[in-house]
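Colleague: output the structure for:
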Amino acid sequence: MFGRAPVAPVRPRRWMRRLVMWLVLLLGVFYVGVGWYVSGEIIAGIEVTDPEVGHEIDIVELSAGSITLDVSDYSRAAEDRDAVMGLRWEGGYARVGPATGAGTIETRPFTLLEGTPPPVGASIADLDGFAFPGDPTSLGLDFAKVSYPGPDGDLSAWFVPGTGTRWIVAVHGLGAAPREFLRMLDSTRELGMPTLIVSYRNDPGAPATEGALILAGQEEWEDVAAAVEYATTQGATDVVLYGASMGGALVLSYLLEEPAAPVAGVVLEAANADLRHAIDLRSGEALPIGGPIGDSFLAVGRVFTTMRTGIDFDTVDYVARADDLTAPMLVFHGRDDTTVPFAVGAALAAARPDLVEFHALDDTGHVRAWNEDPEAYRAILRAFLEGLGS
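Modeller: Below you'll find the predicted structure:
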């Protein structure tokens, strides 16, 4: 006769809903913080800063024709062990050959190129991948410093005169300098090609951008265009573009933005052809975790990087855009490159095997094709340039 009172439906407790809301909020704040940190690391990697020359190498012994070094504090000791390098110290510069010896004590052939011999002692010298001091006169070559109008103000270049109307236009890497291409000039001098080794925005004396950032060619291609325009006004009928590291990104962007440009061929060394891929491959340096979680951190970091700098990672993915490239290319990339990982160069070569002559260099670091084997580099480069025809 008397039924039981109906049981009211159980509602989720308010504290549970609030806990979930707080967890979601905290997770969002955490991702924002990590994403902002990751974007800061990415931005630091595309910022031009004054190069610091730290004398991190001890000189243990110097004798006629050889030098013994302690490279305990040199971060690229393993990468550069078999390379021909420059050695610089206060008051002098030398070329040193591949190392022998065990551990961090290595002995190298020694040839003084400039100044006086170094003293024996701690923190005296540093190794220099450019391998030559000064300017083209160190190779016995005449050159002139020239200037020409760029999109944001005058730009400068080294001009090495030659014969013929096909010029080499060389674009150095991020934070590097024209001296980077003395190795190339050492290999091409007998061809006598006029050569323009150019500067671009944020170089010393060049127009500066906000934050001194290089957006992987997204905007800087216009500086390459200005250099090519200058070459054509000075008698060049076509050019061979040479891009090293970030300079390779600028060259690739120019090729895509100006498909009708008078480009006979392209040489790329350790070109940063896909900034997103390069960042992903190097993410372990900044993130303690990988897998899907690490990938999500990188994705958020890239979003913040775009917001903070305006860079479009799709625009500067020149591997994905490689279908629109038309010029024959010679591409060098070292398997031990820790700056622009080897996989980036290999991906570009795989995307256009019809255009790219790819040289995967064993036991070779970043922009070290000449250093690891000067004679092989010279032969490959000259064969490519001579094979382009007229």
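Colleague: contacts, neighbours, all on C-alpha from now
Modeller: Noted.
Colleague: where along the stretch 51-200 of the chain do the strands fall?
Modeller: 57-63, 66-70, 85-89, 92-96, 105-115, 121-128, 144-150, 153-160, 166-171, 195-198 (DSSP state E, counting those that start in this stretch).
Colleague: pick the most deeply packed of those strands.
Modeller: Neighbour counts averaged per stretch over those are highest for strand 166-171, at a mean of 27; criterion: mean count of other Cα atoms under 10 Å.
Colleague: can you put the strands of the stretch 51-200 of the chain in CSV and add distance to residue 288?
Modeller: Formatted as CSV, the entries for those read as follows, by distance: least, Cα to Cα, whole Å:
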stretch, distance to residue 288
strand 57-63, 30
strand 66-70, 31
strand 85-89, 33
strand 92-96, 37
strand 105-115, 32
strand 121-128, 30
strand 144-150, 42
strand 153-160, 42
strand 166-171, 35
strand 195-198, 39
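Colleague: so which of those strands gets nearest residue 138?
Modeller: In terms of Cα to Cα, the element of the strands of the stretch 51-200 of the chain nearest to residue 138 is strand 105-115, at 8.4 Å.
Colleague: now for the closest one, which elements pack on it?
Modeller: Contacts of strand 105-115 with other secondary structure elements, assessed using 3 or more Cα pairs under 8 Å, 6 or more residues apart in numbering; DSSP states H and E, are made with strand 66-70, strand 92-96.
Colleague: to residue 112, which of those lies closest?
Modeller: Each of these has some distance to residue 112 by Cα to Cα; the shortest is strand 92-96, at 4.2 Å.
Colleague: the structure of the following sequence is requested for comparison with the preceding one:
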Amino acid sequence: MKASRRAVGATPTDALRAVLFLLTGALAVMTALLAFVAARMARRVVTPAGRRTDTRILDVDVAAQTITLTRSPDTALPGRYGLFTAGTEGYLKLGSVLSGDEDSVTRKLLTHIGSDAHLAADAAFSGWYFDRPEQLHLPFESELVGSAVGPCPAWIFPAAEPTDTWVIQVHGRGTNRAECLRAVPLFHGLGITSLLVSYRNDGSAPRSRAGTYGLGATEWRDVDAAIGLARRRGARRILIMGWSMGGAIALQVALSSAHRDLIVGVILESPVVDWRRVLTYQAHLMGLPTAVAGLAIGALSTEWATPLVGTEARIPFERLDVVARASELRHPILILHSDDDGFVPSDASHDLVVARPDLVELQVFDTARHTKLWNYDQDRWSATITDWLERHDFTPQHA
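Modeller: Next comes the predicted model:
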């Protein structure tokens, strides 16, 4: 009788199974990694953060009153800007670029620095220019706007003469109402009262239960409460101006406010018109795969993921996409946006004009970067807004 022969070693089928097992494991690890990165991105988007240092002070020449900074697309911009610092000075106003090379930029100081000043190297370049209302040398009053989350601090800059035309200014993500101070002198000169508001979780207004942004889906209610205050104070025609995320908030107010009958127009500076495009763009800037942005958007937009990302409720991206909702718009809109914004891409602003050319006007800047259009070209910025207001007959009706 012949002995049976048994194969020694793995068969081709065994090898294929092993390869598939390894590939499945690698895919699971990769998927988990992408999900982890997406969750971190999602949480970062909705979590209010402090001011981020983005430049270094290389030298301060007290005799010449100049300051040298590391070079970046922002620090090399022409115009007037601000610099948040640490040490004996907390904020500096910066003038024009005097010189520079591939690594550094020297600018004129518009805030006087004494010989005993000591500044930390890390700083934050800013488009604010004004950081306190007193710097405008205009009469103003502090006010509290009652909202669902509690009293939200605001500043009112009344027009020189009583008027029923007000502009409500809405600041962007990670900033506060001081961001809007640049616009006050223009409106004051046109006889329009300015109301600069705060909203939940911005560091000035009360904190919501979760303490996270709704990207405009919740904050608009605080701005709507401010319109109610303006109405009680005699406003009969209201303009809303939003900066960056404040643009997303302003658009939600225009679409959903109980006071829509008072709103006559909307002005948007470097606005977020569609958050999904912004998040995809931001992922690209961070060198992340497009899939990460998709996963982050998916996590933010689903109820089951709210404990993971820290929000109180899902982010309704479909409601925040104003291009998709363009048919619902009822008010004239002026958009000022730089095509090289560097933070919020301008393509959704362009698309909104295409969708509603009867209502939306876009003034395209270049080089100006994000929310720095006033700083880069104040004359054009001011003339554009003034011309739009006059063409739409939004001049004040004095009380």
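Colleague: switch the helices and strands packed on strand 105-115 of the first structure over to CSV; also include distance to residue 242 of the first structure.
Modeller: As requested, these are exported to CSV (distance: least, Cα to Cα, whole Å):
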stretch, distance to residue 242 of the first structure
strand 66-70, 33
strand 92-96, 24
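Colleague: closest to residue 205 of the first structure out of those strands?
Modeller: Using Cα to Cα as the measure, strand 92-96 is the one of these that comes nearest residue 205 of the first structure, at 25.1 Å.
Colleague: what's in contact with that closest one?
Modeller: With Cα atoms under 8 Å, 6 or more residues apart in numbering as the test, strand 92-96 of the first structure has contacts from 84-88, 108-118, 131-133.
Colleague: could you check the angle that strand makes with strand 121-128?
Modeller: Between the direction of strand 92-96 of the first structure and that of strand 121-128, the angle (axes from the mean of the first three to the mean of the last three Cα atoms, to 10 degrees) works out to 70 degrees.
Colleague: mind reading off the mean deviation between strand 92-96 of the first structure and the second structure?
Modeller: In the superposition with the second structure, the aligned residues lie an average of 4.4 Å away from strand 92-96 of the first structure, counting by mean Cα distance after the TM-score superposition for the first structure.
Colleague: might one say that residue 34 of the first structure is in contact with residue 299?
Modeller: No. Taking contacts as Cα atoms under 8 Å, residue 34 of the first structure lies outside contact range of residue 299: 10.6 Å.
Colleague: can you get me the start-to-end distance on stretch 355-375 of the first structure?
Modeller: The distance separating the two terminal residues of stretch 355-375 of the first structure, taken as Cα to Cα, to the nearest Å, comes to 24 Å.
Colleague: residue range in the second structure corresponding to it, please.
Modeller: When the second structure is aligned by TM-score structural alignment, the counterpart of stretch 355-375 of the first structure is residues 359-379.
Colleague: what's the answer for stretch 333-340 of the first structure, then?
Modeller: Taking TM-score structural alignment as the measure, the second structure aligns residues 337-344 with stretch 333-340 of the first structure.
Colleague: residues in contact with stretch 220-230 of the second structure?
Modeller: For stretch 220-230 of the second structure, the surrounding residues in contact (Cα under 8 Å, 6+ apart) are 145-148, 152, 166, 168, 170, 197-200, 238, 249-250, 252-253, 257-259.
Colleague: not counting stretch 125-134 of the first structure itself, show me its contacts.
Modeller: Stretch 125-134 of the first structure is contacted from outside by 53-59, 84-90, 93, 95, 113-114, 138, 179-183, 368, 371, using Cα under 8 Å, 6+ apart.
Colleague: in the stretch 251-399 of the second structure, which spans are helices?
Modeller: In the stretch 251-399 of the second structure, helices defined by DSSP state H, counting those that start in this stretch lie at 275-285, 290-300, 306-309, 317-320, 347-355, 373-376, 378-391, listed in chain order.
Colleague: out of those helices, nearest to residue 69 of the second structure?
Modeller: Using Cα to Cα as the criterion, the shortest distance between residue 69 of the second structure and the helices of the stretch 251-399 of the second structure is 17.7 Å, found for helix 373-376.
Colleague: what's that closest one packed up against?
Modeller: strand 333-338, helix 378-391.
Colleague: check the ones you listed for me and report the most buried one.
Modeller: Each of those was scored by mean neighbour count; the highest is strand 333-338, a mean of 25, by mean count of other Cα under 10 Å.
Colleague: so what secondary structure elements neighbour that strand?
Modeller: Counting contacts by 3+ Cα pairs under 8 Å, 6+ apart, the secondary-structure elements packed against strand 333-338 of the second structure are strand 263-269, strand 360-365, helix 373-376.
Colleague: so for residue 384 of the second structure, which of the ones you listed sits nearest?
Modeller: In this view, these are compared for proximity to residue 384 of the second structure by Cα to Cα, and strand 360-365 is the closest at 7.8 Å.
Colleague: adding distance to residue 242 of the second structure, write the helices and strands packed on helix 373-376 of the second structure out as JSON lines.
Modeller: Putting those into JSON lines (distance: least, Cα to Cα, whole Å) gives the following:
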{"stretch": "strand 333-338", "distance to residue 242 of the second structure": "10"}
{"stretch": "helix 378-391", "distance to residue 242 of the second structure": "13"}
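Colleague: which of the ones you listed sits closest to residue 20 of the second structure?
Modeller: Residue 20 of the second structure lies closest, by Cα to Cα, to one member of those: strand 333-338, at 49.6 Å.
Colleague: give me the most central residue, the first structure.
Modeller: Relative to the mean C-alpha position of the first structure, the nearest C-alpha, by Cα atoms, centre = their mean, is the one of residue 245, at 2.7 Å.
Colleague: ok, the closest residue to that one other than its chain neighbours - contacts?
Modeller: If the residues on either side of it in the chain are set aside, residue 245 of the first structure comes closest to residue 271, at 4.2 Å by Cα to Cα, 6 or more residues apart in numbering. Residue 271 of the first structure makes contacts with 243, 244, 245, 246, 247, 248, 249, 333, 340, 344, 345, as judged by Cα under 8 Å, 6+ apart.
Colleague: so which of those comes closest to residue 310 of the first structure?
Modeller: Proximity of the contacts of residue 271 of the first structure to residue 310 of the first structure was ranked by Cα to Cα; the top entry is residue 249 with 16.6 Å.
Colleague: helix or strand: which one has that closest one?
Modeller: Assigned by DSSP states H and E, residue 249 of the first structure falls within helix 246-257.
Colleague: pull the distance from that helix to the chain's centre.
Modeller: Here the centre of mass of C-alpha atoms in helix 246-257 of the first structure, compared against the chain's by Cα atoms, centre = their mean, to the nearest Å, lies 12 Å away.
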